[in-house]
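> I would like to see how this sequence folds:
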Amino acid sequence: MAEFVPEQTQEFLADAWRTERPTISGQGRWPDLLGEVLARWDLVHHYDGILGVWHRMEASAESVSLVTQVRAAGPRCALATNQDAARAEVMQAEFDYATLFDATYYSCDLGVAKPDPAYFRLVLDDLGLDPEQALFIDDTARNVAAARELGLRAEQWSIAEGHDVLRGHLRRHAALPAAD
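Take a look at the predicted model:
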């Protein structure tokens, strides 16, 4: 049985991410490929635990509330996410995103992932929007930069920054009414 040391952890994660990357564009399923990664590292006995962590997600009640507020104010809200098909299925089943959002765009279904410009074009075309009509919020700088290069209004935000920061972005772009 393999034992990890800190240097190996980074190598393992790099191997896992490299193997997972094609799955977010719909090429294979991560749960199937995870076994191969774990076999390379003599860690197959950890499959269930690692897959469980990978599937673990928690909805932020405050984020859900903000989506509801934005939709009530008029703008449509779409989920645009890079996901493997298996994780997309878990997300849809656990959080009912098809009801929460006006549209959902999983990279595995589109066959292309952010930050590829083709991803954004597919979403914009489906929504019937010109780039400047869309506000894109993402936690990854390269995705935000790619969206801006195409002419989308885009802001970087992660939940660790807090929802007040997100509310500020939404208000600045008129997606949420000004505070009372």
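
> from here on, just use CA atoms for contacts and neighbour counts.
Fine.

> what sits up against the longest helix seen in the chain?
Across the chain, the helix with the greatest residue count (assigned by DSSP state H) is helix 6-20. With CA atoms under 8 Å, 6 or more residues apart in numbering as the test, helix 6-20 has contacts from 30, 33-34, 37, 41.

> neighbour-wise, which of those residues leads?
With neighbours defined as other CA atoms under 10 Å, the most crowded of the contacts of helix 6-20 is Trp30; it has 24 neighbours.

> so that residue touches Thr23, yeah?
Yes. Trp30 lies in contact with Thr23 (CA atoms under 8 Å); the separation is 6.0 Å.

> can you give me the strands in the chain?
Here the chain has its strands, by DSSP state E, at 78-81, 103-106, 135-138, 153-156.

> in the longest helix of the chain, what's buried?
By neighbour count on 16 or more other CA atoms under 10 Å, the buried set for helix 6-20 is 12, 16, 19-20.

> do the same with stretch 109-118
For stretch 109-118, by 16+ other CA under 10 Å, it's 109-110, 112-115.

> span of that stretch from start to end?
Start-to-end span of stretch 109-118 (CA to CA, to the nearest Å) is 13 Å.

> and for stretch 51-63?
From start residue to end residue, stretch 51-63 stretches across 25 Å - CA to CA.

> any residues touching that stretch, and which ones?
Residues contacting stretch 51-63 (CA under 8 Å, 6+ apart): 31, 87, 90, 95, 163.

> which of those are buried?
Buried among the contacts of stretch 51-63 by 16+ other CA under 10 Å: 31, 87.

> between Trp30 and Thr23, which contacts overlap?
Asp84.

> enumerate every residue touching Leu33.
Contacts of Leu33 were listed using CA under 8 Å, 6+ apart, and they are 19-20.

> do that again at 10 Å, thanks
Residues in contact with Leu33 (CA atoms under 10 Å, 6 or more residues apart in numbering) are 16, 19-20, 23, 39.

> before we move on, what about Gly28?
Gly28 neighbours (CA under 10 Å, 6+ apart): 19-22, 84-86, 108.

> now render these as JSON lines, adding distance to Asp126.
What follows is the contacts of Gly28, written out as JSON lines (distance: CA to CA, whole Å):
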{"residue": "Thr19", "distance to Asp126": "29"}
{"residue": "Glu20", "distance to Asp126": "26"}
{"residue": "Arg21", "distance to Asp126": "24"}
{"residue": "Pro22", "distance to Asp126": "23"}
{"residue": "Asp84", "distance to Asp126": "21"}
{"residue": "Ala85", "distance to Asp126": "20"}
{"residue": "Ala86", "distance to Asp126": "23"}
{"residue": "Cys108", "distance to Asp126": "16"}
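
> second chain to compare with the first, below:
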Amino acid sequence: MTVRHVLLDADGVVQHGVRDPFALLRRWAGDRAEELGRALWAAERGPLRGQGDFLESVRRLVPSYADVDPDTLYESLWADITPSEATLALVDRLRGAGLGVHLGTNQHRQRGEHMRTVLGFDRLFDVSCYSWEMGTKKPEPDYFEIALERIGAPADEVLFVDDMEANVEAARTVGLRAEHWHLDRGHDVLEDLLAGHGVLLG
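I've put the predicted structure just below:
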């Protein structure tokens, strides 16, 4: 079957987040930075599936570890997002070539809404698959099943690109074509991967 849709991960593929979150945490929490980091990322697991409010968890946890306003910490770690201009240009080229281009990402509600509105991702992608809305997250197979329903295409017409091998392997088990790629590898490599699936942009 011909690839008619490209499903792109966000962090590491479409955008950069904070490069060294632990450096920021050490600024505020010192020797307890790693402990705070583990607590925060554990607290995010439920909200990634739409279970609970992550920002409330940040406000509850941070005062036990660091002398910093929790909202400041949240903004610095989760709202500091830099979209890749090269990836967004590629999205435009793909859409111009007649392909559906979609976003497939694990996000809690506040960060996903920031991406949708402040970064304008709802205008850039045909379908957005945010884990918090779907009640499941990558690499769970249900995530990809729901994504296919939203896109409205059979699995073998969808090429998924993600920077995490576990997510790529999970997508393949559901029948999607899938490739492992990260922004650091360069967009020439990504275009070669697309070409390997018959997506030729000239």
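
> TM-score for these two?
Laid over one another, the chains give 0.89 as their TM-score (TM-score structural alignment, normalised by the length of the first structure), with 174 aligned residues with a CA RMSD of 1.6 Å.

> out of the contacts of Leu33 of the first structure, which are shared with the second structure?
Conservation of the contacts of Leu33 of the first structure in the second structure, assessed by both residues aligned by TM-score structural alignment, their matches' CA atoms under 10 Å: retained contacts are 16, 19-20, 23.

> look up the closest residue to Arg148 of the first structure, ignoring the ones flanking it.
What sits nearest to Arg148 of the first structure in space, not counting adjacent residues and going by CA to CA, 6 or more residues apart in numbering, is Ala154, at 5.9 Å.

> show me what the one you found aligns to in the second structure.
Using TM-score structural alignment, the equivalent of Ala154 of the first structure in the second structure is Ala178.

> now its match: how far from Asp162 of the second structure?
In terms of CA to CA, Ala178 of the second structure sits 8 Å off from Asp162 of the second structure.

> between the two, which contacts overlap?
7-8, 168-169, 171.

> any chance of the residues you listed in CSV, with distance to Leu200 of the second structure too?
As requested, those are exported to CSV (distance: CA to CA, whole Å):
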residue, distance to Leu200 of the second structure
Leu7, 16
Leu8, 17
Val168, 21
Glu169, 24
Ala171, 22
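
> return the members of those residues classed as buried.
With neighbours counted by 16+ other CA under 10 Å, those contain buried members at 7-8, 168-169, 171.

> for those residues, which one is nearest Val127 of the second structure?
The closest of those to Val127 of the second structure turns out to be Leu7 (CA to CA; 8.9 Å).

> my read: the closest one touches Leu103, true?
Yes. Between Leu7 of the second structure and Leu103 a contact is recorded at 5.6 Å, counting by CA atoms under 10 Å.

> give me the common contacts of the two.
Shared contacts of Leu7 of the second structure and Leu103, counting by CA under 10 Å, 6+ apart, come down to 125-129, 147, 160-161.

> widest-spaced pair of those residues?
Asp126 and Val161 (15.8 Å).

> so these two - more neighbours on which side?
Neighbour totals were compared for Asp126 of the second structure and Val161, and Val161 leads with 27 against 16 (other CA under 10 Å).

> alignment lookup: that one to the first structure.
In the first structure, Val161 of the second structure lands on Ile137 (TM-score structural alignment).

> now its match. Nearest residue, chain neighbours left out?
Glu155 (4.9 Å).

> neighbours of the one you found, just the number please.
21.

> for Val37 of the first structure, see how far away Tyr105 of the first structure is.
For Tyr105 of the first structure relative to Val37 of the first structure (CA to CA), the value is 27 Å.

> likewise Arg87 of the first structure?
17 Å.

> what lines up against Thr23 of the first structure once you look at the second structure?
Taking TM-score structural alignment, the alignment pairs Thr23 of the first structure with Pro47 from the second structure.

> ok, now which ones touch Leu100 of the first structure?
Contacts of Leu100 of the first structure (CA under 10 Å, 6+ apart): 64-65, 67-68, 71, 77-79.

> what's the closest of the residues you listed to Ala174 of the first structure?
Distance to Ala174 of the first structure across the contacts of Leu100 of the first structure (CA to CA) is lowest for Arg71, with 12.1 Å.

> circling back to that earlier point, verify the stated contact: the residue nearest to Arg148 of the first structure with Arg172.
No. At 11.3 Å, Ala154 of the first structure does not count as touching Arg172 under the criterion of CA under 10 Å.

> for those two, indicate the residue with more neighbours.
Taking neighbours as other CA under 10 Å, Ala154 of the first structure and Arg172 compare with Ala154 leading, 22 against 12.

> tell me where the second structure has helices.
Using DSSP H, the helices found in the second structure span residues 21-29, 33-48, 54-61, 70-78, 85-96, 109-117, 121-124, 131-134, 141-151, 165-174, 187-195.

> can you redo those as CSV with distance to Leu201 of the second structure?
Formatted as CSV, the helices of the second structure follow (distance: least, CA to CA, whole Å):
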stretch, distance to Leu201 of the second structure
helix 21-29, 36
helix 33-48, 34
helix 54-61, 40
helix 70-78, 33
helix 85-96, 7
helix 109-117, 27
helix 121-124, 18
helix 131-134, 30
helix 141-151, 22
helix 165-174, 23
helix 187-195, 8
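
> right, I'll leave it there.
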